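# next one to model:
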Amino acid sequence: MANNYMAKQNSEYISYIIGLSLAISSSVFIGISFIVKKKALKRVVLEGNLRASSGGYSYLKERLWWLGLLTMGIGEGANLLAYAFVPAALVTPLGALSILVTAVLSSKFLGETLHFVGKVGCVLCVIGSIILIVHSPKSDNIKTFSELVVRLGDTLFLSYVFSIIILFMVVKYSLVPKYGKTNITVYLIICSAIGSLSVVFCKAISLGIRDGINSHESDMFIFWLIFIVAIAGIIIQINYLNKSLDIFNSNIVTPVYYVMFTTLVIVASGILFDEWIYMQIGDIIGCAIGFIILISAVFTLNLYKASHNIRYKNNIT
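Down below sits the predicted model:
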């Protein structure tokens, strides 16, 4: 009995290390991809070609840009796999590390000075991530895709899905026409709400791939249904995020979206996967503190980016 318990503990620990490593490496790869693509875009401008922001596509001829795209693909793939090993409540907030990686590497490879505000943001990001890693739930109560299939019919989760659909319809048809171009939260509510479902469904896909769903024909049908719904959700999410970025400053969109999206992901994954049910109150408080620190880090790092962009524009003019 004791040996079985130890074997289970070791298995959960190994899964946690794998998932955590994938989540961190995902942020590193995505952060690097921004730098690589930025260098490619700067090279396009130096060569006298039309800028991407002005409708130019010369960057497609740059191998460096494609390298950046490949690096981002690797990062997103690692992120998807991470959901199969550790709770979404850990993976999603750690996405803030990609902003940290971008800030540090931009000062080294793009000649962007990392001033005091940026350094404070970097320190906060590291502290918040460490606190979150220490206190976050280490494993899910749902271990297999078959268990998840049963859980998908839970009344509480179906109520959450129904609430998201109602919220989407109300915002899309009532708020978007009136306030979409003046209120930054309107489009981001849709992105975050639909995105929270996309994440839990991506986690479900990860479990299905890990388990190699071939035991039950019904499981295969549900797997592909979830896959289609997740893709549709991602498309909707990207569409409305682009609308928001087209109207509002990215330095405001990024932190607001991070807060709304991550909060709803934690709620959705907590409902479906019972990630918080067996946690001690001290760990729950620790996760909340870590998340708040990460929020502060994201806002601080975007403040640094905003001040750099102002200096960059002044130098051009």
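
# CA atoms for contacts and neighbours, from now on please.
Fine.

# work out for me the element S269 sits within.
helix 250-273 (DSSP states H and E).

# just give me how far that helix sits from the chain centre.
Taking the mean of its C-alpha atoms, helix 250-273 sits 8 Å from the chain's own mean (C-alpha atoms, centre = their mean, to the nearest Å).

# the following helix or strand past that helix versus helix 250-273: what angle between them?
Per DSSP H and E, the first helix or strand lying C-terminal to helix 250-273 is helix 281-316. Using axes from the mean of the first three to the mean of the last three C-alpha atoms, to 10 degrees, the inter-axis angle of helix 281-316 relative to helix 250-273 is 160 degrees.

# tell me the gap between helix 281-316 and the middle of its chain.
Using C-alpha atoms, centre = their mean, the mean C-alpha position of helix 281-316 is found 15 Å from that of the whole chain.

# buried residues in it?
Across helix 281-316, burial judged by 16 or more other C-alpha atoms under 10 Å covers 283-284, 286-306, 308.

# and if you look at stretch 2-22?
12, 15-20, 22.

# now H216: how far from G208?
12 Å (C-alpha to C-alpha, to the nearest Å).

# what do you get for Y257?
Relative to G208, and taking C-alpha to C-alpha, Y257 is found at 29 Å.

# wait, S106 touches I35, no?
Yes: judged on C-alpha atoms under 8 Å, S106 makes contact with I35 at a distance of 6.4 Å.

# rewinding a little: dump the buried residues of stretch 2-22 into CSV; add distance to L81 and secondary structure as well.
Converted to CSV, those look like this (distance: C-alpha to C-alpha, whole Å; DSSP: H, G, I helix; E, B strand; the rest coil):
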residue, distance to L81, secondary structure
E12, 16, helix
S15, 11, helix
Y16, 12, helix
I17, 13, helix
I18, 9, helix
G19, 8, helix
L20, 10, helix
L22, 7, helix
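
# all strands of the stretch 51-200 of the chain, in order?
Using DSSP state E, counting those that start in this stretch, the stretch 51-200 of the chain contains no strands.

# hmm, N79 is touching L20, no?
No: the criterion here is C-alpha under 8 Å, and N79 misses it with L20 at 9.8 Å.

# would you do the same for the sequence below? I want to compare the two.
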Amino acid sequence: MGILPESEWASWSMFFEGTFSSSWYSKHKTELLGVLLAAASNFLISISLSIQKCAHLRLARQAELKLFYRSKLWWYGAVLLGLGELGNFTAYGFAPIALVAPLGCVSIIGSAFISVLFLKRTMRAADILGGTLAVVGTYLLVTFAPNVPHELTARRVQNDLVSWPFLVYVILEIIIFCILLYFYKRKAVKHIMVLLMMVAMLASLTVIAVKAVASMITLSAKGKMQLTYPVFYIMLILMATSCVFQVKFLNQAMHLYEARAVVPINFVFCTTSAIISGVIFYQEFQSAAFLSVFMFLFGCLLSFLSVFVIAVNKKEERLQVPYIDCGCIPGQKLTGKIQPDSYGSCYGTLNNKDDSGKSQS
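Presented below is the predicted three-dimensional model:
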């Protein structure tokens, strides 16, 4: 009872031996390492974000106000977040951009499931459906991922930087970015699409630089020194600069719009721009068959749908503060707490004798 027949064991062992000892595994084991590292890192990021969210909720329930960076629980989450981002950075040294970038859905899907444990939320049908779509999409991404040369040397990065396809791509991106920035700064257009398109354009430069820096560090660790080339430091500066401005515009979008709108749109835009930049700069999918490209794009579509299913159906959490402490309102004599008037421009029972006197005079 419960033990498979010897013939069935033999068939299963032959299957696994044929799978993991095949030429496919020998050819793709480096990419497989990058995939596992990226998936584990994104899952670690989801754990860290849940821990930090839990720390903020605990601080909000306390009677005495306490800064979040004085919470040990918040720092545990911050350390895990740093480790996850470091692992994601390292994954670019082993796997193509087109494969690592869509795996960001693991972080979003993981956050939905981990929040059930950390934040005591109920499991929703949208979470299960989104998780299923993510698993199927990830399987297709890994199976039909592009095959690119493992060694990305500094000399190859230098040649790619001055190639005509990349130069045309960068010029077009700069023109479009400047147009969007003009509307953002001069016309005060802060639409969610404008903000997240600028984030995506910066993200395309970020992943190009991250891939180059991570690959050159990986080769240097193996004994093939690449850190003496000036292009390494050029890409390092590009990576840091693009990250800073990317975070700036993303924070602006999160401030103006709900997270359930920002998260899925940002994921789709950034992943699409990352895949395009990988195709143009690193010539990924150069020798891929049409069926492989189609199935890979179908896997990306499933990953996008999984994020939309979870994020769009997620209720926005707001901290309920029914009263406003009058001590926070300057220029008023304070006797206690008041109920804010959500339909007017003033706050309930504030004494506005001075203002009325001024209006009568």
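
# can you pull the TM-score for these?
In this superposition the chains share a TM-score of 0.88, using TM-score structural alignment, normalised by the length of structure 1; 302 aligned residues with a C-alpha RMSD of 2.6 Å.

# check the burial of the aligned residue in structure 2 for I194 of structure 1 by counting its neighbours.
The alignment partner of I194 of structure 1 in structure 2, by TM-score structural alignment, is L202. The tally of other residues near L202 of structure 2 (other C-alpha atoms under 10 Å) stands at 27.

# ditto for P264 of structure 2
22.

# correct me, but it touches K314?
No: counting by C-alpha under 8 Å, P264 of structure 2 does not reach K314; the two are 11.3 Å apart.

# what's the distance between L202 of structure 2 and I208 of structure 2?
Distance of L202 of structure 2 to I208 of structure 2, given as C-alpha to C-alpha: 10 Å.

# ok, I237 of structure 2 next?
12 Å.

# what of T122 of structure 2?
As for T122 of structure 2, its distance to I208 of structure 2 is 39 Å (criterion: C-alpha to C-alpha).

# neighbour count winner among those two?
I208 (21 against 11).

# now do the same contact list for the more buried one.
By C-alpha atoms under 8 Å, 6 or more residues apart in numbering, I208 of structure 2 lies in contact with 274, 277-278, 281.

# gap between the spatially most central residue of structure 2 and T90 of structure 2?
Central residue of structure 2 (C-alpha atoms, centre = their mean): G104, 5.5 Å from the mean position. Per C-alpha to C-alpha, G104 of structure 2 is found 14 Å from T90 of structure 2.

# re earlier: S242 is in contact with the match of I194 of structure 1, correct?
Yes: counting by C-alpha under 8 Å, L202 of structure 2 does reach S242; the two are 5.6 Å apart.

# the corresponding residue of structure 1 for V148 of structure 2: what's it in contact with?
When structure 1 is aligned by TM-score structural alignment, V148 of structure 2 is paired with S139. Neighbour list for S139 of structure 1: 12, 16, 85-87, 275 [criterion: C-alpha under 8 Å, 6+ apart].

# please repeat the previous calculation with a cut-off of 10 Å.
Taking C-alpha atoms under 10 Å, 6 or more residues apart in numbering, we find S139 of structure 1 in contact with 12-13, 15-16, 19, 85-88, 90, 273-276.

# which one of those is nearest to N314 of structure 1?
Set against N314 of structure 1, the nearest of the contacts of S139 of structure 1 by C-alpha to C-alpha is L90 (39.7 Å).

# the closest one -> structure 2?
In structure 2, L90 of structure 1 lands on L99 (TM-score structural alignment).

# how many residues are close by its match?
L99 of structure 2 is flanked by 27 other residues according to other C-alpha under 10 Å.

# give the aligned range of stretch 107-119 of structure 1 in structure 2.
Using TM-score structural alignment, the partner range for stretch 107-119 of structure 1 is residues 116-128.

# flag every buried residue along that stretch.
Buried, per 16+ other C-alpha under 10 Å, within stretch 116-128 of structure 2: 126-128.

# show residues contacting it.
Identification of contacts with stretch 116-128 of structure 2 by C-alpha under 10 Å, 6+ apart yields 47, 50-51, 53-54, 57, 109-115, 130-134, 306-314.

# please repeat the previous calculation with a cut-off of 7 Å.
50, 54, 112, 115, 309-310, 313 (C-alpha atoms under 7 Å, 6 or more residues apart in numbering).

# what residue, apart from its backbone neighbours, is nearest the equivalent of L86 of structure 2 over in structure 1 spatially?
By TM-score structural alignment, L86 of structure 2 lines up with G77 in structure 1. Ranked by C-alpha to C-alpha, 6 or more residues apart in numbering and with sequence neighbours excluded, the top spatial neighbour of G77 of structure 1 is S26, at 7.6 Å.

# residue in structure 1 paired with F304 of structure 2?
So, by TM-score structural alignment, F304 of structure 2 is matched to I295.

# kindly report the same for R61 of structure 2.
The equivalent of R61 of structure 2 in structure 1 is L46 (alignment by TM-score structural alignment).

# separation between its match and A40 of structure 1?
For L46 of structure 1 relative to A40 of structure 1 (C-alpha to C-alpha), the value is 10 Å.

# mean deviation, stretch 293-307 of structure 2 versus structure 1?
Comparing stretch 293-307 of structure 2 with its match in structure 1 after superposition yields a mean distance of 0.9 Å (mean C-alpha distance after the TM-score superposition for structure 1).

# so which residues make contact with that stretch?
With C-alpha under 7 Å, 6+ apart, stretch 293-307 of structure 2 has contacts from 102, 105, 108, 130-131, 133-134, 137-138, 140-141, 144-145, 264, 268.

# and for stretch 232-242 of structure 1?
So stretch 232-242 of structure 1 is in contact with 187-188, 191, 194-195, 198, going by C-alpha under 7 Å, 6+ apart.

# the more surrounded of L46 and A40 of structure 1?
A40 (23 against 10).

# isn't that one right up against E62?
Yes: here A40 of structure 1 lies in contact with E62, judged by C-alpha atoms under 7 Å, at a distance of 6.5 Å.

# touching both of those two, which residues are there?
Contacts common to A40 of structure 1 and E62, judged by C-alpha under 7 Å, 6+ apart, are absent.

# how many other residues sit next to the nearest residue to K190 of structure 2 once chain neighbours are set aside?
Ranked by C-alpha to C-alpha, 6+ apart and with sequence neighbours excluded, the top spatial neighbour of K190 of structure 2 is Y184, at 5.9 Å. Y184 of structure 2 has 16 neighbours, counted by other C-alpha under 10 Å.
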